[in-house]
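Trainee: Here is a sequence together with a model predicted from it:
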Amino acid sequence: MSLKNILPGRLGFGTAPLGNMFRAIPDDEARATVEAAWDHGIRYYDTAPFYGAGLAEERLGEVLAGKPRDEYVLSTKVGRVILDEHETDVPDFGEKGGLFEHGNPNKILHEWTADATERSIEGSLKRLGVDRLDIVWVHDIAQDFHGDAWLGKFEEARTGAFRVLSRLRDEGVIRAWGLGVNKTEPIELTLALDEPKPDGFLLAGRYTLLDHEHALSRLLPMAQEQGVDMVVGGPYSSGILAGGTHFEYQQAPAEIIERVGKLKTLAEKHGVGIKAAALQFSLAHPASAAVIPGATRPSRIAEDTAALNETVPAAFWTDLRAAGLVSPAAPLPNNA
């Protein structure tokens, strides 16, 4: 089923920050942020066991427990099983380093087999306090976590998670499945398979104002040809496009800071908010079904909602293209 027929709006809420990404967030602040998302009409919530070793799912579930289940769409991910025992060593998250060092102390089993997929879903349902999931993404079977071994993880998922999720979709247990990754290659490989076929994908950080050329060259034409939709994760490129200092989950390098400076200068010239430019750019591609920025403060939700609805003049997009700050092949809002 097309994601555009499932998702209730073009703005969703990504819960990675609720897993104490980068910093320890007080429970009341996390709770207030999710409540703010609900109050602003957001009805699509994406989470994952990996986010703080179950912490984000727990926090999200606590708020959603008081909401009618039929009124929102929920997605989580498989590939990580949260164990009852505590971690005693520093976990290895590949390029992502100490991303969730402030999360729950539980050990995480990184596995994409059929059995682990079933266990992962069972654990997510329990932490979220719900009886069903709408969308399930196969999480992080890519180079950023596994280096040269990523193809082996992909094969594990192809013969395990892919088949389980296809069966659950066919049985009506879930409505859709796909990949949730930070790299384009695993999705390209999946789209090249005869079977099984995903319904869509969650691509984080690869279709933003700062990084979109690679996705445009190969992945998105394949997706359009097959009628497969995209949820855009990380539209602010880990925060650098929203006033933060991180890019790709690390401190932003000088060349990125310089590029962001040029984007902001052009945005200020046209009286455009940089958040509005970021969200509306990511949604302009025909394959984009929704965008899911994350947040840890209620005020950020209001900013995101306003950014989505802000009127951005066509001249801004024209100047952006003329300045070489977006790819000539990138679809722009207002057909600029």
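Mentor: On my side now, so go ahead. Residues are numbered from 1 along each chain as shown.
Trainee: Please make it C-alpha for all contacts and neighbour counts, starting now.
Mentor: Will do.
Trainee: tally of neighbours for D28?
Mentor: Using other CA atoms under 10 Å, D28 has 9 other residues around it.
Trainee: want to compare, so here's the second one:
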Amino acid sequence: MNLREILPARIGFGTAPLGNMFRAVPDDEAITTLNSAWDQGIRYYDSAPLYGAGLAEIRLGKLLSSKPRDSFVLSTKVGRVILDEVETGASDLGDKGTLFEYGRPNTIMHEWTAEATERSIENSLERLGVDRLDIVRVHDISQDFHGDITGAFRVLSRLRDEGTIKAWGLGVNLTEPIEITLALDEPRPDGFLLAGRYTLPDHEHALQRLLPMAEEQGVGTVVGGPYSSGVLVGGTHFEYADAPPAILEKVRRIKEICVRHGVGVKAAALQFSLAHPVSAAVIPGATKPSRVAEDLAALGEQIPAEFWRDLRENGMVSPQAPLPGGV
């Protein structure tokens, strides 16, 4: 099924920050933010067991378990099973490093087999307090597809064909796993979540191969991390680590152009990511109600064509990147 037929709007809510990403977020702050997002009309929520070792799903469940199930769209991920036992050492999160060091201390098992996939879904349903998922994504698989990735693919294809879920795909930070999957004859995923790879500061690589392949096959993409881990909006992180000097300089130049045209940087970021025909939605995260309001306002902000032309003429966006309004 086409992602745009499933998703209720072009903006959703990414719950990674509510898994205590980068910092310990108090429960009341997390719940207040989720309630505010709902009150402001957000009806698509994305989560994953990885986010705080189940913490984000638990917090999200406090909201969604009280709502009519048909009133929202929910996606989560498989590839990591959260165990009841407590991790005695540092969690091995691969390229995510210590990103969720403030999350729950539960042991995280990395596994993409059929059995682990089914167990992961069951555990997510329990944490979320719902009886079904709409979209399930295979989380953070590597370029060489280490382990029995096909087990997860088979389970998710079966669940989709049975009508248990509406769609499945990958949820990754790299373009290559998606390119490899799109090149397969079977199975056929419905769409992807690409985090941080189609943003104002970092989009050239995705434009070279991935997005043309996805467009040709009619496969949609949800853009995660549209603010590039926060560096675009005053943070210091890029790709979940300290932003390198080259990125900081590019962000500085982007912001200068925004100021020159009176354009909000959030508006520029969200509307750029959505301008590609493959983009079905963006899912910025938030830990404060005011941030949700800012995101929604940014989506509707009127941006003059001269701004996009200025970005392109100054080399801040690729000549191949589609821009809003067909600029």
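Mentor: Arrived safely, thanks for sending. Please read all numbers here as calculations on a predicted model, not as lab measurements.
Trainee: what ranges do the strands span in the stretch 1-150 of structure 2?
Mentor: Per DSSP state E, counting those that start in this stretch, the stretch 1-150 of structure 2 carries strands over the ranges 13-14, 44-46, 73-78, 80-86, 106-110, 135-139.
Trainee: Would you mind giving those strands as a markdown table with mean neighbour count added?
Mentor: What follows is those, written out as a markdown table (neighbours: other CA atoms under 10 Å):
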| stretch | mean neighbour count |
| --- | --- |
| strand 13-14 | 22 |
| strand 44-46 | 23 |
| strand 73-78 | 23 |
| strand 80-86 | 17 |
| strand 106-110 | 19 |
| strand 135-139 | 25 |
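Trainee: closest to V259 of structure 2 out of the ones you listed?
Mentor: Of all those, it is strand 13-14 that lies closest to V259 of structure 2, at 26.9 Å by CA to CA.
Trainee: Return the residues in contact with L219 of structure 1.
Mentor: If a contact means CA atoms under 8 Å, 6 or more residues apart in numbering, then L219 of structure 1 has T184, E185, I187, E188 as its contacts.
Trainee: thinking again about what came up before, would you reformat the strands of the stretch 1-150 of structure 2 as a markdown table and include distance to G52 of structure 2?
Mentor: Listed next are these as a markdown table, based on distance: least, CA to CA, whole Å:
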| stretch | distance to G52 of structure 2 |
| --- | --- |
| strand 13-14 | 13 |
| strand 44-46 | 14 |
| strand 73-78 | 13 |
| strand 80-86 | 10 |
| strand 106-110 | 9 |
| strand 135-139 | 14 |
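Trainee: Closest to S124 of structure 1 out of the contacts of L219 of structure 1?
Mentor: I187 (23.5 Å).
Trainee: how about the nearest residue to E29 of structure 1 once chain neighbours are set aside, what does it touch?
Mentor: In space, and not counting its chain neighbours, E29 of structure 1 is closest to R297: 6.5 Å by CA to CA, 6 or more residues apart in numbering. Residues in contact with R297 of structure 1 (CA under 8 Å, 6+ apart) are E29, A30, A32, T33.
Trainee: what's the spacing between the aligned residue in structure 2 for R297 of structure 1 and G52 of structure 2?
Mentor: In structure 2, the residue paired with R297 of structure 1 is K288, using TM-score structural alignment. As judged by CA to CA, to the nearest Å, K288 of structure 2 and G52 of structure 2 stand 18 Å apart.
Trainee: for A183 of structure 2, same thing?
Mentor: From A183 of structure 2 across to G52 of structure 2, the span is 33 Å (CA to CA).
Trainee: what's around A329 of structure 1, how many residues?
Mentor: So A329 of structure 1, with other CA under 10 Å, has 11 neighbours.
Trainee: again, but for G271 of structure 1
Mentor: By other CA under 10 Å, 14 other residues sit near G271 of structure 1.
Trainee: Which residue of structure 2 is paired with it in the alignment?
Mentor: Using TM-score structural alignment, the equivalent of G271 of structure 1 in structure 2 is G262.
Trainee: Read off where stretch 184-195 of structure 1 ends up in structure 2.
Mentor: Counting by TM-score structural alignment, stretch 184-195 of structure 1 corresponds to 175-186 in structure 2.
Trainee: my bad, stretch 162-169 of structure 1
Mentor: Mapping stretch 162-169 of structure 1 onto structure 2 (TM-score structural alignment) gives residues 153-160.
Trainee: what's in contact with the matching stretch?
Mentor: Applying CA under 8 Å, 6+ apart, the contact partners of stretch 153-160 of structure 2 are A114, T117, E118, V136, V138, I165, K166, A167, W168, P187, R188, P189.
Trainee: with structure 1 superposed, average distance for it?
Mentor: By mean CA distance after the TM-score superposition for structure 1, the fitted stretch 153-160 of structure 2 averages 0.3 Å away from its aligned residues in structure 1.
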